[in-house]
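**Student:** show me how the following folds:
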Amino acid sequence: LTVLYLLLIWLGNRCMRNRPALSLRGILTLYNLGITLLSAYMLAELILSSWEGGYNLQCQDLTSAGEADIRVARVLWWYYFSKLIEFLDTIFFVLRKKTSQITFLHVYHHASMFNIWWCVLNWIPCGQSFFGPTLNSFIHVLMYSYYGLSVFPSMHRHLWWKKYLTQAQLVQFLLTITHTMSAVVRPCGFPFGCLIFQSSYMMTLVILFLNFYIQTYRKKPMKKAMEEAGKEVKNGFSKAYFSAANGVMSKKAQ
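**Tutor:** Have a look, this model is predicted:
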C-alpha cells in the first residue's frame, strides 16, 4: 500500500501537469469533518479506557490491565486505519495541484506512520503505546478543523493560528519522547527495543518539523522584510526619508 501511495503521487503529478486544478470543496469539507470526528472519538476512547484500566502514565506493560488493554487495542486499530485514510491528504494535494505542499516531510510522515502502526498493532497494541495516539488525536482534532475551515475563502481571515498548530505538533513529539524514555529509565516490561525505536523516530519528526517551522515562520518573514527594505532604499532613498522630508517641507510650506 505504501508503494502504491508513492506511485500515485508520481503518476498523479504527471497526469495533472497539463490539467486544471480541481476544487474539491465539498469532498474536502466532508473528509476533514470525518477525520475530525474520528480523531475526537479516538481521543475520548483512549482517555476513558486508559483511565478505567488504571494505566500507569510513567510506564504501562502489555498485559496487566485486562479488558482495558483490549479496549485500547481496538482504538489503536482505528488509529492505524486513520493513517491509511490520511494518504488522501496527499492525493487531494495532487488533484488540487498544491505541489508545494507535497514536501519530503509530508510524504515521509504519512508513509512511515502507516507502516509503523502496522508493526505496533502486531506486536505492542496496548500499554505504553496508548500515549502517542492520545496526543496525536487531540492535535488532529485541531488540525483537521483548521483544514476544513480553510476550504472556505471567507474563513481565511480567522485562520491566524496555523503557526501554533506546528508548535503544538512539536510539543506533542517532545512529550511523546519524554513519556517513552521514562519507561526506559524505570522499566515495566514493555519491550526496550520498541521504546528506543519510538524515541528515535520521534526525534526525526522533531528535526523535520522544526526545520519546517524555521523555514516557514522565521526565515520567510525576514526575507520578505529584507526585500521590502531593498525596494525602499532603491536610488539611495527610503520611505522613512521621504516621510521626514515631506514633514519638513510641509512645515516650511506653512
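**Student:** okay, CA-based contacts and neighbour counts for the rest of this
**Tutor:** OK.
**Student:** show me what the helix or strand where Val120 lies is packed up against.
**Tutor:** Val120 is part of helix 104-123, with elements assigned from DSSP states H and E. Helix 104-123 sits against helix 2-16, helix 67-85, helix 87-95, helix 192-214, with contacts defined as 3 or more CA pairs under 8 Å, 6 or more residues apart in numbering; DSSP states H and E.
**Student:** how does it look with 7 Å?
**Tutor:** In terms of contacts (3 or more CA pairs under 7 Å, 6 or more residues apart in numbering; DSSP states H and E), helix 104-123 is packed against helix 67-85.
**Student:** chain center to the helix it packs on: distance?
**Tutor:** 19 Å (CA atoms, centre = their mean, to the nearest Å).
**Student:** what of stretch 241-254?
**Tutor:** The chain centre lies 51 Å from the centre of stretch 241-254; the measure is CA atoms, centre = their mean.
**Student:** I have a second one here; can you model it like the first so I can compare?
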Amino acid sequence: MRVEIDGISKSYVDSAGAPLHVVGGLTASIEQGEFVCIIGPSGCGKSTLLGMLGGLLPPDAGTIRFSGDRTATGEMTSIVWQDYALIPWRSIIDNVAFGLEVRGVGKQERKAIAQGYLETMGIGAFANAQPKQLSGGMRQRAGIARALASDPEVLLMDEPFAAVDAQTRTLLQEELLTVWENHRKTVIFITHGIEEALLLADRVLVLSGRPTKVVEDLKVPFARPRTADIAQTPEFGELKQHLWERLRDATRAAEWAEVEGANS
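**Tutor:** As a prediction, the model looks like this:
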C-alpha cells in the first residue's frame, strides 16, 4: 500500500501554555511494499509522526492518504512499540490474538492465526507462557507477531529493538528482514541507529529538528537479501558517515533553535 504524506503539521501546548510546533509541513511518500527507515534528532517528532500515520493523532494541517484516497484506520495499520506493550495477565498466544479478538474473529480461527505467526517468529513453543516468563527479545518477537496477525497493509515500528542487547538486536533485524521479504508489507521503521537503518531499509528519511521535516531522502543501494555482514564493506561505511553528518547537522541546528527560542 502506498502512503502519501502531504504537508502535515502538528503542534502541542507546552507547560507554560505556549505552542510547541513538533511537525511542520512534512511531505514524503512510501511505495507499496517498501521498507523505509526514519532517523532524526532526539525529540524531533518521530513518534508523533508515527502516531499520525497510525491514525492515533490527527494532523493539524495537511493530509495522509493510503493508496491515494483513504485515511489511516486501525485495520490498515499496526504499530510495534519499543516497550513490547504486552498485556501481562494474558498468555503470549492471547496477546498475539488480541487484535483479532477485538474484531470479532472466532476463538478457534484467531488462535490458529496467532499460532502461525508465533511459529513465523520462532517462538511457537512459548504460546502458553506469560510475558514475564520470556526474555526481552522473545517478548518483542511476540509484539511483531501480534502486529502481523492483524494482517495490516502498513506496519509501523517505533524503535522496536532499542531495549534489547546488541546480539539479540542483530538477530531480530535479520528475522524481521526475512519476515518482510516473505510478506512484503509496507514498513515505516523509526530508529536512532544509522547502521540499523542502512541494513533494513530501501530508503532512509532524515528528519530535521522541530518543527520536523524531511531534509534528506536516501535510497539504499545494497542488494537483498542482506545480513549484518554488509556493515563491513567500504560502501556501507561511506553511507554511514554521510548519514551521520546529516544527522549531526540536523541535531546541532535543533539545539541552536532551542537556545535561540529560550533567549527570545
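**Student:** and the TM-score between these chains?
**Tutor:** In this superposition the chains share a TM-score of 0.30, using TM-score structural alignment, normalised by the length of structure 1; 113 aligned residues with a CA RMSD of 5.2 Å.
**Student:** tell me which residues of the helix holding Val120 of structure 1 come out buried.
**Tutor:** Leu105, Val107, His110, Ala111, Phe114, Trp117, Trp118, Val120, Leu121 (16 or more other CA atoms under 10 Å).
**Student:** and the strands in the stretch 51-200 of structure 2, which stretches?
**Tutor:** 61-66, 77-80, 154-158, 186-190 (DSSP state E, counting those that start in this stretch).
**Student:** tell me which stretches of the stretch 151-254 of structure 1 form helices.
**Tutor:** Secondary structure of the stretch 151-254 of structure 1, counting by DSSP state H, counting those that start in this stretch: helices at 162-185, 192-214, 220-232, 239-253.
**Student:** can you give the distance from the second one to the centre of its chain?
**Tutor:** So the one you mean is helix 192-214 of structure 1. On CA atoms, centre = their mean, the centre of helix 192-214 of structure 1 falls 13 Å from that of its chain.
**Student:** who does that helix touch, helix- and strand-wise?
**Tutor:** Using 3+ CA pairs under 7 Å, 6+ apart, helix 192-214 of structure 1 sits against helix 162-185.
**Student:** could you say what helices and strands the helix it packs on packs with?
**Tutor:** Applying 3+ CA pairs under 7 Å, 6+ apart, one finds that helix 162-185 of structure 1 contacts helix 131-150, helix 192-214.
**Student:** how about it: buried residues?
**Tutor:** Quick answer for helix 162-185 of structure 1 (16+ other CA under 10 Å): 166, 168-170, 172-177, 179-181, 183-184.
**Student:** would you list every one of the helices in structure 2?
**Tutor:** 46-53, 92-96, 98-102, 107-120, 136-149, 166-183, 194-200, 234-263 (DSSP state H).
**Student:** mean neighbour count and distance to Val23 of structure 2 added to those, as JSON lines?
**Tutor:** Putting these into JSON lines (neighbours: other CA atoms under 10 Å; distance: least, CA to CA, whole Å) gives the following:
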{"stretch": "helix 46-53", "mean neighbour count": "20", "distance to Val23 of structure 2": "7"}
{"stretch": "helix 92-96", "mean neighbour count": "27", "distance to Val23 of structure 2": "32"}
{"stretch": "helix 98-102", "mean neighbour count": "18", "distance to Val23 of structure 2": "29"}
{"stretch": "helix 107-120", "mean neighbour count": "18", "distance to Val23 of structure 2": "35"}
{"stretch": "helix 136-149", "mean neighbour count": "24", "distance to Val23 of structure 2": "26"}
{"stretch": "helix 166-183", "mean neighbour count": "15", "distance to Val23 of structure 2": "28"}
{"stretch": "helix 194-200", "mean neighbour count": "22", "distance to Val23 of structure 2": "21"}
{"stretch": "helix 234-263", "mean neighbour count": "15", "distance to Val23 of structure 2": "13"}
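**Student:** so can I have JSON lines of the ones you listed showing distance to His21 of structure 2?
**Tutor:** JSON lines is the format used below for the helices of structure 2 (distance: least, CA to CA, whole Å):
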{"stretch": "helix 46-53", "distance to His21 of structure 2": "11"}
{"stretch": "helix 92-96", "distance to His21 of structure 2": "36"}
{"stretch": "helix 98-102", "distance to His21 of structure 2": "33"}
{"stretch": "helix 107-120", "distance to His21 of structure 2": "39"}
{"stretch": "helix 136-149", "distance to His21 of structure 2": "30"}
{"stretch": "helix 166-183", "distance to His21 of structure 2": "33"}
{"stretch": "helix 194-200", "distance to His21 of structure 2": "26"}
{"stretch": "helix 234-263", "distance to His21 of structure 2": "12"}
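**Student:** figure out which of the ones you listed is closest to Lys219 of structure 2.
**Tutor:** helix 194-200 (9.5 Å; CA to CA).
**Student:** ok so, going back, mind putting the helices of the stretch 151-254 of structure 1 in TSV, distance to Glu67 of structure 1 included?
**Tutor:** Below are the helices of the stretch 151-254 of structure 1 laid out as TSV (distance: least, CA to CA, whole Å):
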stretch	distance to Glu67 of structure 1
helix 162-185	22
helix 192-214	23
helix 220-232	51
helix 239-253	70
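**Student:** between the two ends of stretch 12-25 of structure 1, how far is it?
**Tutor:** Using CA to CA, to the nearest Å, the end-to-end distance of stretch 12-25 of structure 1 comes to 19 Å.
**Student:** I misspoke; the intended subject was stretch 98-110 of structure 2.
**Tutor:** 9 Å.
**Student:** with stretch 90-105 of structure 1 instead?
**Tutor:** Start-to-end, stretch 90-105 of structure 1 (CA to CA) is 12 Å.
**Student:** apart from its neighbours in sequence, what residue is nearest Lys162 of structure 1?
**Tutor:** Excluding the flanking residues, the one nearest Lys162 of structure 1 by CA to CA, 6 or more residues apart in numbering is Tyr146, at 7.8 Å.
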